[in-house]
Each structure stands twice: as C-alpha cells, then as structure tokens.
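S.K.: fold the following and give me the result.
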Amino acid sequence: MSNQVILMSYTMYCADVATLEDFSKELPVGQLLERANRDRTPDLDEPTLIGGDIAVKPGADRNADPCTSTGCLWLKNADGNVYIPYYISNQYSSREAAIITRGLESFSSVSCIRFRPYQNGDHEWLSIESRNGCYSYVGRQGGAQTVSLARSGCLYHSTVQHELLHALGFNHEQTRSDRDSYIKVYWENIQDGMSYNFDIINTLNQGTPYDYNSVMQYEKYAFSKNNRPTMMPIPDPNVSFGQATQMSRNDIDRLNRLYQCCKYTVA
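M.R.: Here you go, the predicted model:
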C-alpha cells in the first residue's frame, strides 16, 4: 500500500470528510507556532513546553505518549459522539472568538467529536485562554485543561486545529515512532537545547501512513540555528512537507480511528 492518503468509505459521521476549506493564504502552521512561541516568557503558573507547543506537567516522562502509556481519550457518549466542554476566555474580541469557534466546529463535520460550551456541573473541560504563546497538553487531563491561544500570533484556523488535536491526544508528526523511515533529522542544525523537540515517541499511529501534509508536521527549517534544514523527507528530498494550513485527510482519518467514530472499509 502506498503512502498516499487512504480513501475510506464511512457509514456514519464522515460524509463531509472531503469538504476541506482553502486556507492557503495562511503561513504553514509550524511557522506560525514557532514564530508565536519563539520569545515566549511564561508566567510562573504556566507549564513547561516541549516540542515547541506541547505542555507537560512537572515530572512527566517527556518521551511517553499518553495514549500509549496511560490513556488520553475523552469519553464517548452513548450516542456515539464525544462531547468535550470548552470555555473561551473573555480576553478575546468577538472576531477572535469567532476564529476559535470556527476551529472548534470544524471537527463536527468530519468526526464524532462535538465541542460544546461549558455548563455548570462539568468536571472536565478545555479552558481556552490567551496566555503566553500557543500550547496544549496532549490528551484528556481532567478538570480545567488550558489551551493557550495567545491573541498575538495564535489566532489562525490551523493553529486552533493543531492545538485541539493535541488536546484530543495527538503528538507532532515528526516525532512519530516510524519517523526515521520518512524524515532525516539534521541534528547539527538544531538550535542548542532544542534537540528534544525531535525525539521519537512511541506513538499510536492508527494504521495510517506517515503524512507530510499533516497539520501536526513542522516544516524543514523548524528550530534551525543556522538557516539550514533540520528535517528533510526521504528517500525523495523534493517532496513538499510541513506546509499544512488545516487538517489533512489523514489527520481526519486517524482522529476517527482513535475515537472509533466511524465504521469504515478500504475503498
């Protein structure tokens, strides 16, 4: 089977998978995230970040995938949907909140994920705030779980989807367990102290191929200290990668597989 996107025929939820909007005028998501977090000065109550924008708790194993080691999924309702409460901070203007809301709603047309506003009595929810930079924890943490989308630099459709995919349980594509078969890392070009951003994690890949077009894939100059590539695709270095401005079909496919949203067969 090739590494092209596997076309699936879904029997529930997935009729609109092919409906992907055009956000091509935005910069690639990796560039937006790196730019937003480059000079980040966190407050004392903010978490440590790894991989550029992944929040980790003190003492956490930085090379562990929560979905593999401890479980990270949000709970599924009896109707087959996964309802995830969210609260959008009043720090945002109506226009900024609309960008976030659009990102949240983009999941409902392609999966069984249903983000809904926080209600009294909810025990766990995403607290979307303008903190210092763009970041999220990986997977369900319990209680109020911060997703930071700073007003300065993070309010793009791609960055909203990227951080929400982290919150749903996904790591970066370039840290996939099979990364070395598809990406060559040039460690000598990585900024000092940033090499851990490229450490391989024992990820759950949901039987999907490596995706150069994933919204979770950074571009080839990510964290470069000398304007030389830190990553190149192999065996063909001319393959385009890290240019995503929204979720790819593979991103959608693996989300549905992780949460068992759809019954599907290979077309």
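
S.K.: could you use CA atoms for every contact and neighbour count after this?
M.R.: Will do.

S.K.: counting neighbours, what do you get for residue 204?
M.R.: 18 (other C-alpha atoms under 10 Å).

S.K.: do residue 146 as well
M.R.: Burial of residue 146 is recorded as 23 neighbouring residues (other C-alpha under 10 Å).

S.K.: grab the nearest non-local neighbour of it.
M.R.: residue 127 (4.8 Å; C-alpha to C-alpha, 6 or more residues apart in numbering).

S.K.: and the contacts of whichever strand or helix holds the one you found?
M.R.: Residue 127 is part of strand 124-129, with elements assigned from DSSP states H and E. Residues outside strand 124-129 that contact it (C-alpha atoms under 8 Å, 6 or more residues apart in numbering): 84-89, 91, 118, 142-150.

S.K.: ok, now with 10 Å
M.R.: Residues outside strand 124-129 that contact it (C-alpha atoms under 10 Å, 6 or more residues apart in numbering): 74, 83-92, 97, 100, 115-119, 136, 140-151, 164, 167.

S.K.: please look at residue 266 and residue 208 and confirm they touch.
M.R.: No: Residue 266 lies out of contact with residue 208 (C-alpha atoms under 10 Å); the separation is 11.8 Å.

S.K.: here is a second sequence; please produce its structure as well for comparison:
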Amino acid sequence: MWPNIWRDDMDQITIETGMQDISSGTCVQFVPHSHEANFLDVEPRNSCWSFLGQPGGSQTISSQGPGCMWSGVAVHEFMHTLGFVHERSRSDRDRYVTIVWDNIMQEHIHNFRKHATSNLNSPYDYDSVMHYGSLIQALPSLKLPKPDPYISSGQRDGPSDLDLHKINVLHNCGR
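M.R.: Predicted structure coming up:
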C-alpha cells in the first residue's frame, strides 16, 4: 500500500521516511497506488489520526499541523493502519502504567480504554512509538511506569526494535 499524498515536497519526504522506517525492518512494503482497491490516503485534515486496521477501500490518515510532520508520527499512524493500538491501551497495561482518569480531558477518554489484545507474546514497550508520555491528552494522565516512575516512556523518533518485531509477528514476516 502507498498513500495518496496531497502535500508539499518536505511533507512527502517526511511521510516516505516513516514508511521506510517500517519497510526496512519488516516485510511490510508500501507501493505506489495505481488500481488497488485498498489503499492509504494521507490528507491534511484535522490533527494526526488514523483508523485502526485496514477496513478496506480508501483509508484516510490525517496529518495536519506542525506536530504531525515528523517521520515518527507518520510511523505511529501507519502502525495504527497495520492494526496496532496505543501501548497504554494493551489488555495488560495496568501492570505497567496507572491511568489517572480524573485528569483526562473528556474528549480523549476513548484513547485510554483498554483493548482486548493478544500483545503478540511481547513485553510491554515503554520505548514504543505507540506509547505516549505521561502528559499527553491530560495533566498528568499516566503515572509511568510501574514499578519505577523514572524510566522514560514514549517517543516519536521511529519504531522501536520491539515495534518492528511485533509488526513482523502480526504480519507473518518470518524475520
């Protein structure tokens, strides 16, 4: 899959770098869209978001705003399309983080709900590009991590080694 990109050259390079960060460590390949029924459509809509998984047909990834144009943010959104939830939404997350529900802005509550995930027999990844820090979408929303609150968490530099491993496992890459 290859996104339909309606952006300037620097934005396109940023998005393509995110795709390359995934492709270089997994069997997932992004190919230019021609006639495929299922494809990604990266558009400058409101904020940074994507739907979970590939439902079929055109799938929009929004990357509007200065905070969206980082290759690690592109990786984050592409991982959503590949079927990954936020690390803080894993079924086993309560063993690793504490959610402070009273501090979460109402419009972001849905981003903190647990999903019924298999976790791919992988350990919790504080360094995942799918993890947020403690001050995202709330003040503070997470007490991180258990048992050592001084371990850093969340980043938008690119996929962690464990992120790439999980993509390979989920998509039967055999790497």
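
S.K.: please state their TM-score.
M.R.: Structural agreement between the overlaid chains, expressed as a TM-score with TM-score structural alignment, normalised by the length of structure 2, amounts to 0.93; 175 aligned residues with a C-alpha RMSD of 1.5 Å.

S.K.: what is the burial count for the residue mapped onto the residue nearest to residue 146 of structure 1 from structure 2?
M.R.: Aligned against structure 2 by TM-score structural alignment, residue 127 of structure 1 finds its counterpart in residue 41. Counted with other C-alpha under 10 Å, the neighbours of residue 41 of structure 2 add up to 19.

S.K.: coming back round to it: higher neighbour count, residue 266 and residue 208 of structure 1?
M.R.: For residue 266 of structure 1 versus residue 208, the count of surrounding residues by other C-alpha under 10 Å is larger for residue 208: 16 against 8.

S.K.: measure the counterpart of that one in structure 2 to residue 77 of structure 2 for me?
M.R.: Matched to structure 2 by TM-score structural alignment, residue 208 of structure 1 sits across from residue 122. Taking C-alpha to C-alpha, to the nearest Å as the measure, residue 122 of structure 2 falls 20 Å from residue 77 of structure 2.

S.K.: and residue 148 of structure 2, by the same measure?
M.R.: Residue 148 of structure 2 sits 28 Å away from residue 77 of structure 2, going by C-alpha to C-alpha.

S.K.: and those two? Which one has more around it.
M.R.: Here residue 148 of structure 2 and residue 77 are set side by side on neighbour count (other C-alpha under 10 Å), and the busier one is residue 77, at 26 against 10.

S.K.: what's the match for the more buried one in structure 1?
M.R.: Under TM-score structural alignment, residue 77 of structure 2 pairs with residue 163 in structure 1.

S.K.: what about that match, which helix or strand?
M.R.: Secondary structure assignment for residue 163 of structure 1, by DSSP H and E: helix 157-168.

S.K.: residue 119 of structure 2 against residue 88, yeah?
M.R.: No: taking C-alpha under 10 Å as the definition, residue 119 of structure 2 is not a contact partner of residue 88, at 11.6 Å.

S.K.: hmm, back to that, what is the orientation angle of the helix holding residue 163 of structure 1 with strand 124-129?
M.R.: Between the axes of helix 157-168 of structure 1 and strand 124-129, defined by axes from the mean of the first three to the mean of the last three C-alpha atoms, to 10 degrees, the angle is 150 degrees.

S.K.: so how far does helix 157-168 of structure 1 sit from its counterpart in structure 2?
M.R.: With both structures laid over each other, helix 157-168 of structure 1 and its partner residues in structure 2 are 0.5 Å apart on average (mean C-alpha distance after the TM-score superposition for structure 1).

S.K.: elements contacting that helix?
M.R.: Under the contact criterion of 3 or more C-alpha pairs under 10 Å, 6 or more residues apart in numbering; DSSP states H and E, the helices and strands touching helix 157-168 of structure 1 comprise helix 29-37, strand 54-56, helix 94-105, strand 124-129, strand 134-137, strand 143-149, helix 249-258.
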